[in-house]
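*Asks:* just coords:
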């Protein structure tokens, strides 16, 4: 019974995510989610007492995807900077391909319209990037002029700013191409012996063919 309830909750979260991602929080109603999911409004209210709770569940599902992903990357034997770059591409693909992640991102941007406290998503990312840059410093891969804590903030700001612009321009269709370009600039600044092409090839393979402009 509990497994069935959890499966229903996950199904409702995904159905709601499609609508929140397309229409935003204010533009989505429980009736809309009912129509999308094929479940009655009463069934939805059984699992989520209001739309705010369902929106929070989408945001929480987004945040819950990251710990296991980070753990897999950190368990690799690759150098720390390779891990950081590889992690960024994995996250970028999640934002591009996973509707729950995209919806969670949009809902966080619309958090002032949600009458409930929405978790802050960036703190754990800053901590993770700081740790990887500290490891890179210990491995001799980080420029001596770079402070890991300061550089971590710059990387996180640039990464999520890239997502905002990429989403606005082409729905993140070119996100991997743009992320490579960003790392070419960042690695020039932070790598002890800058060689962005080699690191990018190790961390995420050869560059794919560019999409038509």
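*Replies:* Great, that's in hand. The structure presented is a predicted model; accordingly, all values stated were derived computationally and were not measured.
*Asks:* From now on I want contacts and neighbour counts done on CA atoms only, so please keep to that.
*Replies:* OK.
*Asks:* which residues of the protein fall in helices?
*Replies:* Under the criterion DSSP state H, the chain carries helices at the ranges 2-23, 30-37, 41-47, 51-64, 66-74, 80-97, 99-109, 122-138, 148-170, 175-190, 196-204.
*Asks:* what sits up against the fourth one?
*Replies:* The reference is to helix 51-64. Outside helix 51-64, the residues within contact range by Cα atoms under 8 Å, 6 or more residues apart in numbering are 13-14, 16-17, 20, 25, 29-30, 48, 100-101, 103-105, 107-108, 114-116, 118-119, 121.
*Asks:* again with the fifth one
*Replies:* The list of residues contacting helix 66-74 from outside it, by Cα under 8 Å, 6+ apart, reads 83, 86, 87.
*Asks:* returning to what we had before: check the helices of the chain for me and report the most buried one.
*Replies:* helix 99-109 (a mean of 22; mean count of other Cα atoms under 10 Å).
*Asks:* Use this one as the comparison:
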């Protein structure tokens, strides 16, 4: 692992546990195994380290979305799989876990959260529009509103699990979310096909 990446990973691990204000640069230096000089060569201050963790988180989610959209899956299935893969990264990728904690930290610039959640809504809205065009959604479903609700539910479940130390419950929460949502938003034809695939 190169020096910069080692610092970003160590910082993300601390931010995930104690938040922005709770993490000290001396702890990040110690955890990363680099020298203080190496830290300051790459990052002038803790804000710059936090920015790098958030940027790496955004890159991870963008790569995930690109990978999923490269497959020619049913668009509504794509949305479900996207949320499942987000959960997997939050649970198993320390950089993503730290980045998500920072995005919801009051000490971090609002612009980061605004850009991230706008991207989340747009990422869900695009396949939902395809699903609507393919007849997979019920008549009258407002795609923009639905995308906002899915992004909000995902953020809420993650926040609750992250702050209550129950990240292991996140997959079951997201499964339950879809169990509740799909009968309300999906067409009967899509639901029938979905049941047959299950």
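*Replies:* The structure has been received and is ready for your questions. None of these values were measured; they are calculated from a predicted model.
*Asks:* Just the closest of the contacts of helix 66-74 of the first structure to residue 36 of the first structure, please.
*Replies:* Nearest to residue 36 of the first structure out of the contacts of helix 66-74 of the first structure is residue 87 (Cα to Cα; 33.0 Å).
*Asks:* Alignment lookup: that closest one to the second structure.
*Replies:* For residue 87 of the first structure, the aligned residue in the second structure is residue 82 (criterion: TM-score structural alignment).
*Asks:* Repeat that for residue 186 of the first structure.
*Replies:* That one, residue 186 of the first structure, aligns with residue 181 by TM-score structural alignment.
*Asks:* Same question for residue 96 of the first structure.
*Replies:* For residue 96 of the first structure, the aligned residue in the second structure is residue 91 (criterion: TM-score structural alignment).
*Asks:* got it, and residue 156 of the first structure?
*Replies:* Match for residue 156 of the first structure (TM-score structural alignment): residue 151.
*Asks:* show me the contacts for the most centrally placed residue in the second structure.
*Replies:* The centroid of the second structure falls nearest to residue 86 when counting by Cα atoms, centre = their mean (4.9 Å). Going by Cα under 8 Å, 6+ apart, residue 86 of the second structure touches residue 61.
*Asks:* gap between it and residue 130 of the second structure?
*Replies:* 20 Å (Cα to Cα, to the nearest Å).
*Asks:* ok, now residue 15 of the second structure?
*Replies:* On the measure of Cα to Cα, residue 15 of the second structure and residue 130 of the second structure end up 37 Å apart.
*Asks:* Next: residue 150 of the second structure.
*Replies:* 16 Å.
*Asks:* again with residue 21 of the second structure
*Replies:* Distance, residue 21 of the second structure to residue 130 of the second structure, using Cα to Cα: 42 Å.
*Asks:* same deal with residue 178 of the second structure?
*Replies:* 18 Å.
*Asks:* show me the contacts for the aligned partner of residue 128 of the second structure in the first structure.
*Replies:* Aligning on TM-score structural alignment places residue 128 of the second structure opposite residue 133 in the first structure. Remark: with contacts taken as Cα under 8 Å, 6+ apart, residue 133 of the first structure is in contact with 80, 81, 142, 148, 151, 152.
*Asks:* The aligned residue in the second structure for the third one: what's its closest spatial neighbour, skipping adjacent residues?
*Replies:* Using TM-score structural alignment to pair residues, one finds that residue 142 of the first structure aligns to residue 137 in the second structure. Spatial nearest neighbour of residue 137 of the second structure, chain neighbours left out: residue 186 (4.3 Å); criterion: Cα to Cα, 6 or more residues apart in numbering.
*Asks:* Isn't that neighbour up against residue 139?
*Replies:* No - contact criterion Cα atoms under 8 Å: residue 186 of the second structure and residue 139 do not qualify, at 9.1 Å.
*Asks:* Noted, bye for now.
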